[in-house]
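> predicted model and sequence below, questions to follow.
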Amino acid sequence: MKHEGVNQISSALGIYISTLKTEFTQGMILPTVNGEQSELPPHPVRKAEEQKTTEPVAGNALKSKSIGVKIPTCKISLKDVFLTSPDELYRVFITQEMVQAFTHSPAFLEADKGGKFQLLDGSVTGEFTELVPEKQIAMKWRFKTWPEGHFATITLTFIDKAGETEIRLEGRGIPANEEERTREGWQRYYFEGIKQTFGYGARLF
């Protein structure tokens, strides 16, 4: 009985010491036979925990990225002179029949603040945001080929020049790649069209 008890105690101590050595040496730097140092492989449980802590960080980083696309825009300015009064020129821009005359196409206009308009067979649409008789017209304005929902802000200012009217156009928020097309469109379809249709571009002696 005495010998069996000693053997059981010795066996239990051997397992305990072996377990202690294994846990104590986890992650330690141990010398090799050649005198070089090598690190024991990381504990599998610890490695799994490290992976768990890094995965949410990566997920959060992806969520923080912006998903919107910003449109590069520009500003244009135009100036022209018409041989008519500010009152007459103002009415040309807000009267449906006159707009249809100088654009040579069907048009729809609601000449009030907040009123909608559609010109050139739907190629141009928008909304009047400010109407000051003889002085100024401001509008939200877009070509149908522009990104959906994007409008430029167009402001027309009428300046009395004693028998002539100087018109100044300022356009903001125009897509950068549409700058030249927009400038040429206003000059050709609006300014030149008005002059040719109503005779505001030539002096009558």
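Perfect, I can see it now.

> going by C-alpha atoms from here, please, whenever you check contacts or count neighbours.
Noted.

> ranges for the helices of this structure?
2-24, 44-63, 86-94, 96-103, 179-185, 193-198 (DSSP state H).

> looking at those helices, which is closest to I167?
helix 86-94 (8.7 Å; Cα to Cα).

> show me what that closest one is packed against.
Packing contacts for helix 86-94, counted by 3 or more Cα pairs under 8 Å, 6 or more residues apart in numbering; DSSP states H and E, involve helix 96-103, strand 152-160.

> most tightly packed of those?
strand 152-160 (a mean of 20; mean count of other Cα atoms under 10 Å).

> got the helices and strands packed on helix 86-94 as a markdown table, with distance to Y189 columns?
Output for the helices and strands packed on helix 86-94, formatted as a markdown table (distance: least, Cα to Cα, whole Å):
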| stretch | distance to Y189 |
| --- | --- |
| helix 96-103 | 6 |
| strand 152-160 | 15 |
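
> below is an additional structure, to be compared with the one above:
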Amino acid sequence: MTKTVQQTVRLPAPPRALYDIYMDARKHAAAVNSKVAIGRRVGGTFRAFGGMLRGKVLALVPGRMIVQTWRSKNWKRTDLDSILILTFRPAPGGGRVDLVHANVPDRDYPPIKRGWNTYYWKRWRAYLRRRG
């Protein structure tokens, strides 16, 4: 069985800046403190955290939405890729990221749900504070 992670986070930056933190490999790497490679076009590939995470860009609406396959190196070969949808919207004081991460294997749901907060949202907040 699989589950879906759904999260909404408000951050002190406009939607376009938040989109760029994810899609610009240098900014993404600086924000999460790990080497990242990401293709900025549909069909481009994604790798992060030493190759622990990988995927492929399925759709982009610049400044507004990212859709990609997403897979952990630890998943079984028989596990299907998950689908990650990130949407970026204006919010008071900055922007909002809505995350839908579908088809996450049951056994990996708790660490992936926590991981988005630990490895992304907390680190993005720290990155945005540093950038001032």
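In hand now; what should we look at? The structure presented is a predicted model; accordingly, all values stated were derived computationally and were not measured.

> if we can go back for a sec, quick one: which of the helices and strands packed on helix 86-94 of the first structure is nearest T84 of the first structure?
Nearest to T84 of the first structure, of all these, is strand 152-160, at 9.2 Å by Cα to Cα.

> what's the mean distance for that closest one versus the second structure?
With mean Cα distance after the TM-score superposition for the first structure, strand 152-160 of the first structure departs from the second structure by a mean of 0.8 Å once superposed.

> what span of the second structure lines up against that strand?
Alignment of strand 152-160 of the first structure against the second structure: residues 82-90, by TM-score structural alignment.

> aligned to N33 of the second structure, what sits in the first structure?
Match for N33 of the second structure (TM-score structural alignment): H104.

> report how many residues lie close to its match.
Using other Cα atoms under 10 Å as the criterion, H104 of the first structure is surrounded by 15 other residues.

> quick one: neighbours of whatever residue of the second structure lines up with L83 of the first structure, just the number.
By TM-score structural alignment, L83 of the first structure lines up with P12 in the second structure. P12 of the second structure: 18 surrounding residues under other Cα under 10 Å.

> contacts only, for the closest residue to P12 of the second structure other than its chain neighbours.
Spatial nearest neighbour of P12 of the second structure, chain neighbours left out: G94 (4.4 Å); criterion: Cα to Cα, 6 or more residues apart in numbering. When the contact criterion is Cα atoms under 8 Å, 6 or more residues apart in numbering, the partners of G94 of the second structure are 10-15.

> kindly recompute the last result at 10 Å.
By Cα atoms under 10 Å, 6 or more residues apart in numbering, the contact set of G94 of the second structure is 10-15, 17-18.

> tell me how far it lies from R71 of the second structure.
Per Cα to Cα, to the nearest Å, G94 of the second structure is found 30 Å from R71 of the second structure.

> follow-up on the earlier one: the helices of the first structure: which one's closest to K75 of the first structure?
It is, among these and with distance given as Cα to Cα, helix 179-185, at 7.9 Å.

> apart from its chain neighbours, what residue comes closest to the match of N33 of the second structure?
Counting by Cα to Cα, 6+ apart, the nearest residue to H104 of the first structure once its immediate chain neighbours are dropped is L120, at 7.9 Å.

> now the lengthiest strand in the second structure: buried residues?
Using DSSP state E to define each element, the second structure has its longest strand at strand 94-105. Across strand 94-105 of the second structure, burial judged by 16 or more other Cα atoms under 10 Å covers 95-105.

> looking at those residues, which two lie furthest apart in space?
G95 and P105 (29.5 Å).

> sorry, back to before: E49 of the first structure is nearest to which of the helices and strands packed on helix 86-94 of the first structure?
Closest approach to E49 of the first structure among these (Cα to Cα): strand 152-160, 53.8 Å.

> helices and strands around the closest one, which ones?
Counting contacts by 3 or more Cα pairs under 10 Å, 6 or more residues apart in numbering; DSSP states H and E, strand 152-160 of the first structure is packed against strand 73-82, helix 86-94, strand 124-132, strand 136-143, strand 165-175.

> on that earlier part again, tell me the angle the longest strand of the second structure makes with strand 2-11.
For strand 94-105 of the second structure against strand 2-11, the angle by axes from the mean of the first three to the mean of the last three Cα atoms, to 10 degrees is 170 degrees.

> was I right about A25 of the second structure contacting I38?
Yes - applying Cα atoms under 10 Å, one finds A25 of the second structure in contact with I38, separated by 5.7 Å.
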